[in-house]
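Peer 1: Predicted model follows, preceded by the sequence.
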Amino acid sequence: MPDQWWRLYQDPNLNTAVEQALTHHVAIGIVCRHCHNGHAALLGKGCRHEYQKPIDFIKTSETSKDRQMTSRTISTRMGIGSTAKVFQSQALLTSGLSLDETALILIRRGSKQVGYNGHEYHLNAGDALLVSADTRLDVTNLPATPAEGYEADWLSFPNHIIEGSDARALAISSLSHGFIDAFYHAVAAIKDHAGISDKVAEKRLEEVMLWLEERGIALRLNRVERLTQKVRRMIASEIAKEWTAEEVAHSLAMSESTLRRKLSAENAAFQQLLADVRMCHALTLLQVTDRAISQIAYDVGYESPSKFSTRFRLRFGFNPGQVRTQLIASQQAAIN
């Protein structure tokens, strides 16, 4: 991983034992004083958060299996933003992936291949991808090794889109320390509901947007939503609910026939949107949480895990369990 991604902020309260461990290149477990997440760190190469006293000493770097043993979830501040950490052990091509909120994704391990609008992007650890809401991408997350997997952090900007009609997905490289510091300060703010107010959290996300502006990239409020976006957002708000076209149409103050006609004009259909929102959210839960597949099936509106798995496989071309398992030769051959 590029060195500019990793700088250990040494808290003045770190005790002598920690300093000795660092001197002898011993990996230590330490805790971020902002978000209270535990991380493994080596001399000069650690999480970019600020750390306090050690919680444990270990002798080896963490593997993807070790990381998956920790509790993972999506952290959200309504109307402000969301964040999560993505782990994926297997290289899988995800076609037509749609994001319902603009997101900035920072790659930490492995690499990412993105197909968008006839263009192909390859991003390495240390690069970032900014994707506007309502953008469909073909994405392959490539693990660094089967043991280490693919790892990334993302931060969403609800109600914002990338300025410029043609700019829907942008690759960003050579990130400065200040840019990355701002990103992780925003991540910490989204997570720490008890210690950081909504107002401060908003300002930290605004700082990230200012760093994007330094790179010539502006985010603006999305004042005109397509009907497809409105329907997707409504479904996502209660994703396990038994939504009907009639109910959605009533909520949008139109008849069911008008809803279907307007969706058709945007090359969409209600049942297609309902299934896609559920499947895309299920994929996200597989990548960023430790929930059992049966629980994820229930969370996205399926009482039968087998029916969920069938629908998931039809949508993405692979089984839910493959997102969390080691590389398979057939999948790797398909990517090559």
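Peer 2: Arrived safely, thanks for sending. Numbering: from 1, shown residues only.

Peer 1: drop to CA atoms for contacts and neighbour counts, all remaining ones
Peer 2: Will do.

Peer 1: The residue nearest to residue 211 when sequence neighbours are not counted and residue 161, how far apart?
Peer 2: Spatial nearest neighbour of residue 211, excluding adjacent residues (CA to CA, 6 or more residues apart in numbering): residue 179 at 5.9 Å. Note on residue 179: its distance to residue 161, by CA to CA, to the nearest Å, is 19 Å.

Peer 1: ditto for residue 289
Peer 2: 26 Å.

Peer 1: More neighbours: the two, which one.
Peer 2: residue 161 (24 against 19; other CA atoms under 10 Å).

Peer 1: ok so the more buried one is a helix residue?
Peer 2: No: counting by DSSP: H, G, I helix; E, B strand; the rest coil, residue 161 is located in no helix; its state is strand.

Peer 1: Provide a list of residues in contact with it.
Peer 2: 102, 132-133, 219-222 (CA atoms under 8 Å, 6 or more residues apart in numbering).

Peer 1: Now a PyMOL select for only the buried ones of those.
Peer 2: Typed into PyMOL, the line below selects the buried ones among those, using 16 or more other CA atoms under 10 Å:
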select buried, resi 102+132+133+219
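
Peer 1: quick check, nearest of the contacts of residue 161 to residue 272?
Peer 2: residue 133 (18.1 Å; CA to CA).

Peer 1: Helices of the stretch 51-200 of the chain, residue ranges please.
Peer 2: Using DSSP state H, counting those that start in this stretch, the helices of the stretch 51-200 of the chain run over 64-68, 177-191, 198-214.

Peer 1: ok, and here's another one to check against it:
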Amino acid sequence: MTTTPDNSSGGISPLPSGAPIMLRGLCGFAQPYLRRTQYIPNFFFQDATLLLIVSGTLGLSNATDELIVDNDDSLLLVKPGTWANLHKTPTGPQQCFRSYYLTFSSELLEYFQRGRPHAEPKNLNTVQRTPLDTDLKTTLEWVCNSVLSADISEDRLRFRLLDLLAALAERGLAFNQYQAPSTASRVRLMLSESPAHPWTAREVGRALAMSEATLRRRLSEEQVRFDELLIEVRMHHGLMLLQSTHWSIIQVAEACGYLSRARFTERFTKRFGYLPSSVK
């Protein structure tokens, strides 16, 4: 993935040509790009997330929050584990929707919070909007360019991500105090690291040091099933690929673990209510 200057927004302008990036234990980064209005019901923010809307309008709503963002002078912070309905509308001279989607891993948040034992705990609302001042914007651009660069080591990237978290904390913005992840969260994380892999409950249970029966029982206690989690992770991955790459439907299907375009299309349409081809 590459970046080009963008004089209109005053910051980095990544070309929407590559798949989302996921760096285990650090962060994830994606650049949704749409030329059609899109409604996404019940989108799941698995990790702590920062959203910057570069072009277009984003409507976000759930049981506790409802807001509309239509410019790049503010950041949205979303707590991990948040479900929300999203409405993305292309606007502006280029009639497109563009955004930066940056997530922080639970391990990184735990490390950051452990290093600030005397900091006053402040919990973030489910979704919170904050002004993007010059210093915060510069720090965010530095992190995004670092994620995209092949020349930045993981150690250096970790320090830059921690600097961004510190910049947010200085403004009274902090994600939840770290809590041990649920079984469902641990399974989601494992599945999301390789959505195309032919996962089984037995394999995942073994990786989490428990039997298949124990895994299914614990997931049942959290009111979720393994096969439901797998489909949900794959559909979220497919949606992000459709929004951020120029891949064909069959390429996206294969990246989500489906050898059949028809099967992927069926699953996708059932989950989101429209064909994957309508996203392109």
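Peer 2: Here it is on my side, so go on. The structure displayed is predicted, hence computed values, not measured ones.

Peer 1: TM-score for these two?
Peer 2: In this superposition the chains share a TM-score of 0.86, using TM-score structural alignment, normalised by the length of the second structure; 269 aligned residues with a CA RMSD of 2.6 Å.

Peer 1: ok so, going back, let me have the contacts of residue 161 of the first structure in a markdown table, adding distance to residue 19 of the first structure as columns.
Peer 2: A markdown table is the format used below for these (distance: CA to CA, whole Å):
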| residue | distance to residue 19 of the first structure |
| --- | --- |
| 102 | 41 |
| 132 | 43 |
| 133 | 45 |
| 219 | 42 |
| 220 | 45 |
| 221 | 47 |
| 222 | 49 |
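
Peer 1: Give me the subset of the contacts of residue 161 of the first structure lying in strands.
Peer 2: By the criterion of DSSP state E, membership of the contacts of residue 161 of the first structure in strands covers 102, 219-221.

Peer 1: Tell me the one among those residues nearest to residue 145 of the first structure.
Peer 2: Distances from residue 145 of the first structure to these, taken by CA to CA, are shortest for residue 102, at 28.9 Å.

Peer 1: what's around the aligned residue in the second structure for residue 81 of the first structure, how many residues?
Peer 2: Aligned by TM-score structural alignment, residue 81 of the first structure pairs with residue 27 of the second structure. Neighbours of residue 27 of the second structure under the rule other CA under 10 Å: 22.

Peer 1: check contacts around residue 27 of the second structure.
Peer 2: 102-105.

Peer 1: Apply 6 Å and report the result again.
Peer 2: 103-105 (CA atoms under 6 Å, 6 or more residues apart in numbering).

Peer 1: swap in residue 174 of the second structure?
Peer 2: Counted by CA under 6 Å, 6+ apart, residue 174 of the second structure has contacts 122, 124.

Peer 1: what do we get in the first structure for it?
Peer 2: Using TM-score structural alignment, residue 174 of the second structure pairs with residue 218 in the first structure.

Peer 1: just residue 59 of the second structure next, same as before
Peer 2: Using TM-score structural alignment, the partner of residue 59 of the second structure in the first structure is residue 113.

Peer 1: can you count the residues close to its match?
Peer 2: 16.

Peer 1: correct me, but it touches residue 120?
Peer 2: No: Residue 113 of the first structure is beyond contact range of residue 120, at 7.2 Å (criterion: CA atoms under 6 Å).

Peer 1: one step back: let me know the closest of the contacts of residue 161 of the first structure to residue 275 of the first structure.
Peer 2: residue 133 (18.1 Å).

Peer 1: Okay, residue 162 of the second structure and residue 113 of the second structure: tell me how far apart.
Peer 2: 10 Å.

Peer 1: Which residue is the nearest non-sequential neighbour of the aligned partner of residue 185 of the first structure in the second structure?
Peer 2: Here residue 185 of the first structure is matched to residue 142 in the second structure, going by TM-score structural alignment. In space, and not counting its chain neighbours, residue 142 of the second structure is closest to residue 160: 7.7 Å by CA to CA, 6+ apart.

Peer 1: and the one you found, how many neighbours?
Peer 2: 19.

Peer 1: mind checking what it lines up with in the first structure?
Peer 2: That one, residue 160 of the second structure, aligns with residue 204 by TM-score structural alignment.

Peer 1: go on, residue 225 of the second structure?
Peer 2: That one, residue 225 of the second structure, aligns with residue 269 by TM-score structural alignment.

Peer 1: Can you name the residues that contact its match?
Peer 2: Applying CA under 6 Å, 6+ apart, the residues contacting residue 269 of the first structure are residue 263.

Peer 1: Quickly note the distance from it to residue 66 of the first structure.
Peer 2: 42 Å.

Peer 1: What's the separation between the closest residue to the match of residue 59 of the second structure other than its chain neighbours and residue 183 of the first structure?
Peer 2: Spatial nearest neighbour of residue 113 of the first structure, excluding adjacent residues (CA to CA, 6+ apart): residue 122 at 4.6 Å. Here the distance between residue 122 of the first structure and residue 183 of the first structure works out to 21 Å (CA to CA).

Peer 1: ok, those two, which is more surrounded?
Peer 2: When residue 122 of the first structure and residue 183 are compared for neighbours, residue 183 comes out ahead with 25 against 13, by other CA under 10 Å.

Peer 1: Tell me which residues touch that one, please.
Peer 2: residue 208.

Peer 1: Then the one 4 residues further on?
Peer 2: If you count contacts by CA under 6 Å, 6+ apart, residue 187 of the first structure has none.

Peer 1: Ok, the one 5 residues further on next?
Peer 2: Contacts of residue 192 of the first structure were listed using CA under 6 Å, 6+ apart, and they are residue 35.
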